[in-house]
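1. The sequence and its predicted three-dimensional model are supplied below.
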Amino acid sequence: MSAFLELLPGLRLEPLPARLPRPDRPMDPADEAATRFGGIAATAVHPFEVAAAIEAEGVTDRQVQRHYGRQDAFELAEDLYADTPRHYPEPEPVPSPWTAPLSASLLRGVLYALPGLAFPLGAPLFAGPADTGRLPHGTFALALSVLLTWAWNQALAHRAHSWLGRGQRRSAGRCLARGAAVGSGLGAGGALLAALLAERASGGVLVFCLGQALYLGASCVLLVLGGEAALLRALSPAALGGAAVLAGLLRPSPVTALLLVCTLGLTALQAWRLLRACRDDGDRGSAGDPKPPLRSSLPHGFFGMAMSLLTLGAALRGGHIEVAPTVALTVSMGPAEWLLYGYRSRIHAALRAAQSARGFALLSARSLALGLGSYLGALAALGGVVGVALTGGPSGQQLPGLLALGATIWTALLLQATGSAWTAAGVCIPAAAATVAGATESLVGGVAAATLLLIACRTLGRVTVHR
């Protein structure tokens, strides 16, 4: 034996260990399943998602029974989902589609208020005996004309935006052209009806109401189609002339009333140009696509009627016209629009950040409170500034009613923008009727605002509303 070993000089013999090492023990089936599918289970939102991943790996029910001791992939998925802590990765930031520059919203607020400067220029047209309730001559004719035109234009704007959202700009232009003509006729007919019923409105009042109805129709076209800059240029003659009359630099006369005709002509011209551009743009999509249903625009018309009644109720108080709160409320519609975009942008981020339904509801309520509080702060500041400019000082008695009305309008606009137009109209129409009937403005506005706020917190706290 030793001679044989000498023939292998490179061979070294090691002593045998006392115990041979045992082979690795097989992994526990539960640990193996957690290792293989734990990453999927940690990010899943339902056991079915884990089951789909197991089946996608080619694991059959027989293999699940043999290796993991479960009946099928669904039972294994349920156990994994229950035993694995949730760990959702942070979503990648996505730019919000709900963005709008503050300057554009402020410009729209100014455009809503500037037509008010036409009234000093048109003062000679309103000469005559006072209406019932000691209101200025022609107030009822003007109010009914505004009421009908405002309601019609709200529905018209919604329907035109429905066409634009489908990429059918030519159809939107055709809708606006026909709708603006009908709305102008409604406004003129409302003024004529009020004149016939009251037997007080003069021919000058009817002429002014006709011009106002035509202007509102043309301005609706410009605002829907993005012609804010053109509308600002068209308003310049009447705005500058009205400001000069208020400053005492001019006296209203039939000659200064020509500035109103100039503004009306420029507005109609700019609207016609945009409508002609829509006709040249054409439509995208199939010609057989269904039209937007008319009933979808109906609540927006009712909502516009309610808003006009609330605004008119706030303006016509105590036998005279309250100019300051009306101007402040009108100008505030610009910041209101921007804050509505802000709410939608924060909700877009909350949809990705919230990890539970309750968490999203809290984020929605916080965003709602931030938007409403910011708007009321802006409205209070505007009320003070406008009060100082027009009456020499802010009126503390008007502020509670103004803020209550503002809260009602902003919350209703938010509900309308998120698909609850019927709800907004259903709350605002009774509030408007109570205001016209003579109920206290702060009480009516407070009740309506509280009701809308409760509805908004409950409705907008659901994820499905925002998708």
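-> It's in.

2. hey, let's count contacts and neighbours off CA atoms from now on
-> Fine.

3. chain center to the lengthiest helix in the chain: distance?
-> Secondary structure of the chain per DSSP state H: the longest helix is helix 357-391. Relative to its chain's centre, helix 357-391 lies at 15 Å (CA atoms, centre = their mean, to the nearest Å).

4. Show the subsequent helix or strand relative to it.
-> Next in sequence after helix 357-391, counting helices and strands by DSSP states H and E, comes helix 399-417.

5. mind listing what's buried in the helix or strand just after that following helix?
-> Using DSSP H and E, the next helix or strand after helix 399-417 towards the C-terminus is helix 421-436. Neighbour-count burial for helix 421-436 flags 421-429, 431-436 (criterion: 16 or more other CA atoms under 10 Å).

6. residues touching residue 143, list them.
-> Listed by CA atoms under 8 Å, 6 or more residues apart in numbering, the contact partners of residue 143 are residue 312.

7. so which helix or strand takes in it?
-> Counting by DSSP H and E, residue 143 is found in helix 139-165.

8. buried ones in that helix?
-> 139-164.

9. how near is residue 349 to residue 372?
-> 19 Å (CA to CA, to the nearest Å).

10. between these two, which one's more packed in?
-> In this view residue 349 and residue 372 are compared by other CA atoms under 10 Å, and residue 372 has more residues nearby, 22 against 15.

11. Isn't the more buried one up against residue 409?
-> No. Residue 372 is beyond contact range of residue 409, at 10.3 Å (criterion: CA atoms under 8 Å).

12. Please enumerate the helices of the stretch 1-150 of the chain.
-> With DSSP state H, counting those that start in this stretch as the criterion, the stretch 1-150 of the chain has helices at 2-6, 29-43, 47-56, 61-63, 73-83, 102-113, 118-121, 139-165.

13. okay if I get those as CSV plus distance to residue 405?
-> Output for these, formatted as CSV (distance: least, CA to CA, whole Å):
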stretch, distance to residue 405
helix 2-6, 109
helix 29-43, 47
helix 47-56, 49
helix 61-63, 64
helix 73-83, 51
helix 102-113, 17
helix 118-121, 24
helix 139-165, 17
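
14. out of those, nearest to residue 130?
-> Nearest of the helices of the stretch 1-150 of the chain to residue 130, taken as CA to CA: helix 139-165 at 8.7 Å.

15. Next one for the comparison:
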Amino acid sequence: MTDTVPLRLVDPVDALATKVSDRCGLAIDPLQIAAMLESDGMTDRMATQDYGYKDVFALAEDIYRRIPHRGPGEPLPRPDRIQALRELSHGLLYTMPSAVFPAVAFLLGARNTITGMVYATAFGWVWTMGWTSVAYRMTGHGRTDLAAKVLRRSLLFGVTLPSLVGIPFLSPGAWALAVAQLAFQLAGGILLFHRREPVLFALSAPAVGVGLGFLFGGGTRPLAVAAVAAAGACVLLVCVFAVLQVVRVPAVKEPAIRIRAEVPRALPVIGYAALSALYLLSADARLDQPRLDLALAVTPIVLGMGVLEWRARRFGERSLGLLRRTRYPAEFRRRVLRAFAVDLVVAVGTLACLALVLAAFLYGHGQLSRLGAASLAGHVLLGGAYFTGFLLINQARFGRLLGVLGCVVAGYLGAVAYLGPDRQVPVFGACSALLVFGLVIGLLPDLGQVWRYASY
């Protein structure tokens, strides 16, 4: 007679709970565990067939009850100051090319300059955001070689296609400006993607210096020609460095991913960029408006864009930190809403300070009108909308983002068409206020949902 060993059956849910406990010990809501399970490939069908639950959420609730909770975790590492400085420099880098435009306008005329700028900005804004989002997805999958391929194609086709399209209806001067601006914008975007802000600054600084020399050196034709020549050399060098950045990437074979499969996911980003460009350019690209204060009203939002990017990233990091120090969902919601309010005030306050400095300068030179002050205020509000939009993008809430933005843009264009161009500035200010209000209302329901944050 032989002894028999009793068979011990292991509860599959216990086994799964043990497997995920290290990652879920800091969870404060079952929905966080459900999000983690779904990211690992768990489906409702698997939850039913393998574990006997009606869906992933029911399974996650049981796992939440079974795993030991470690309480508040260790604080996240200190913020990367170098990364913060890089992001803060973006506003300056975005503004630097404008130092050359007065010299360009001196040679080409204001109408040709504005036409070329608007054409290049509209196309480059949409094109860059769309393809950069695809490149970031490739990088997230570990395929840096495919990200480089995406950026190479973006630069090549992003310059050639609009160049060919613009030949029939752009004057030679406007066409040349548009091509140069597109090349600089796309190549500069590649350098920013690879965190080469110092390189872009060093390559742009000489042209900026010559452009400022034209402004403060009497505005003569030789200085204008020198500024444009320096700008052309800058564009060429930036393109060379950008190409070198994306051709020296080693090939990676795994995981197997097709670029074409990721393109549809970039469509919401492209839609957001298109609506944003339409709204801002329709407000600022006034071919018949010679006033300096209206022309410079966009400066605070461009110069402060780095602050908006920095605060949006830090909000995400602080939200994760709050999850590690919070025990209850209600507490997390209160604290994250307070953090959002602080960041929104900082973002809008920074732009307001920049606008006040510009307004004081214009007022001191007798160039500030009521319309100019109203336009500055409208752009400050638009900056608050951009910041809130960044957070909606980070949480993939494109439906609300595009819905609110689309309604505001349609309302703005319709109101200007009905009331006339003389009412354009106050309508822009009112619509910008509605935009930031609508986006905040669209964001608030999601801010306190802990499952939207990767806490493990």
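-> Looks like it came in fine. Please read these numbers as outputs of a predicted model, since none were measured by experiment.

16. in structure 2, which spans are strands?
-> Remark: strands of structure 2 are absent; assignment by DSSP state E.

17. So which residue is dead centre in it?
-> Centroid-nearest residue in structure 2: residue 390, 5.7 Å away (criterion: CA atoms, centre = their mean).

18. before we move on, the earlier item: any common contacting residues for residue 372 and residue 409 of structure 1?
-> Counting by CA under 8 Å, 6+ apart, no residue touches both residue 372 of structure 1 and residue 409.

19. Which of the helices of the stretch 1-150 of structure 1 sits closest to residue 403 of structure 1?
-> Evaluated with CA to CA, these place helix 102-113 nearest to residue 403 of structure 1, the distance being 17.3 Å.

20. what sits up against the closest one?
-> 228, 231, 232, 327, 330, 331, 332, 333, 334, 335, 337, 338.

21. and what of stretch 204-216 of structure 2?
-> For stretch 204-216 of structure 2, the surrounding residues in contact (CA under 8 Å, 6+ apart) are 96-97, 99-103, 220, 223-224, 226-228, 230-231, 234.

22. Between those residues, which sits nearest residue 332 of structure 2?
-> Comparing the contacts of stretch 204-216 of structure 2 against residue 332 of structure 2 with CA to CA places residue 96 closest, at 40.8 Å.

23. Aligned against structure 1, show me the partner of the closest one.
-> Structural alignment (TM-score structural alignment) places residue 96 of structure 2 against residue 114 in structure 1.

24. Same check on residue 176 of structure 2?
-> By TM-score structural alignment, residue 176 of structure 2 lines up with residue 207 in structure 1.

25. What about its match, how many residues nearby?
-> Counted with other CA under 10 Å, the neighbours of residue 207 of structure 1 add up to 15.

26. List the residues that contact it.
-> With CA under 8 Å, 6+ apart as the criterion, no residue contacts residue 207 of structure 1.

27. And residue 147 of structure 2, by the same measure?
-> Neighbour list for residue 147 of structure 2: 134, 135, 136, 137, 138, 139 [criterion: CA under 8 Å, 6+ apart].

28. Residue 89 of structure 1: which of the helices of the stretch 1-150 of structure 1 is closest?
-> In terms of CA to CA, the element of the helices of the stretch 1-150 of structure 1 nearest to residue 89 of structure 1 is helix 29-43, at 7.5 Å.

29. from memory residue 222 of structure 1 sits against residue 273, does it?
-> No. Counting by CA under 8 Å, residue 222 of structure 1 does not reach residue 273; the two are 9.7 Å apart.

30. Looking at these two, which is more packed in?
-> More crowded of residue 222 of structure 1 and residue 273, by other CA under 10 Å: residue 222, with 24 against 12.

31. What sits closest to the equivalent of that one over in structure 2 if chain neighbours are left out?
-> Applying TM-score structural alignment, one finds that residue 222 of structure 1 aligns to residue 191 in structure 2. The shortest distance from residue 191 of structure 2 to any non-neighbouring residue, by CA to CA, 6 or more residues apart in numbering, is to residue 242 (5.9 Å).

32. Hmm, residue 185 and the one you found touching each other?
-> No. With contact defined as CA under 8 Å, residue 242 of structure 2 does not reach residue 185; the gap is 10.9 Å.

33. can you pull the buried residues of stretch 157-168 of structure 2?
-> Quick answer for stretch 157-168 of structure 2 (16+ other CA under 10 Å): 158, 159, 162, 163, 166.

34. Kindly report the same for stretch 242-260 of structure 2.
-> Across stretch 242-260 of structure 2, burial judged by 16+ other CA under 10 Å covers 242, 243, 245, 246.

35. Equivalent analysis for stretch 75-95 of structure 2, please.
-> For stretch 75-95 of structure 2, burial by neighbour count (16+ other CA under 10 Å) applies to 84, 86, 87, 88, 89, 90, 91, 92, 93, 94, 95.

36. What is the aligned counterpart of the third one in structure 1?
-> Yep, that's residue 87 of structure 2 we're talking about. Alignment note (TM-score structural alignment): residue 87 of structure 2 maps to residue 105 of structure 1.

37. Identify the residues contacting the aligned partner of residue 428 of structure 2 in structure 1.
-> When structure 1 is aligned by TM-score structural alignment, the residue opposite residue 428 of structure 2 is residue 441. Residues in contact with residue 441 of structure 1 (CA under 8 Å, 6+ apart) are 314, 401, 404, 405, 435.

38. Which contacts among those residues does structure 2 share?
-> Of the contacts of residue 441 of structure 1, the ones still in contact in structure 2 (both residues aligned by TM-score structural alignment, their matches' CA atoms under 8 Å) are 314, 401, 435.
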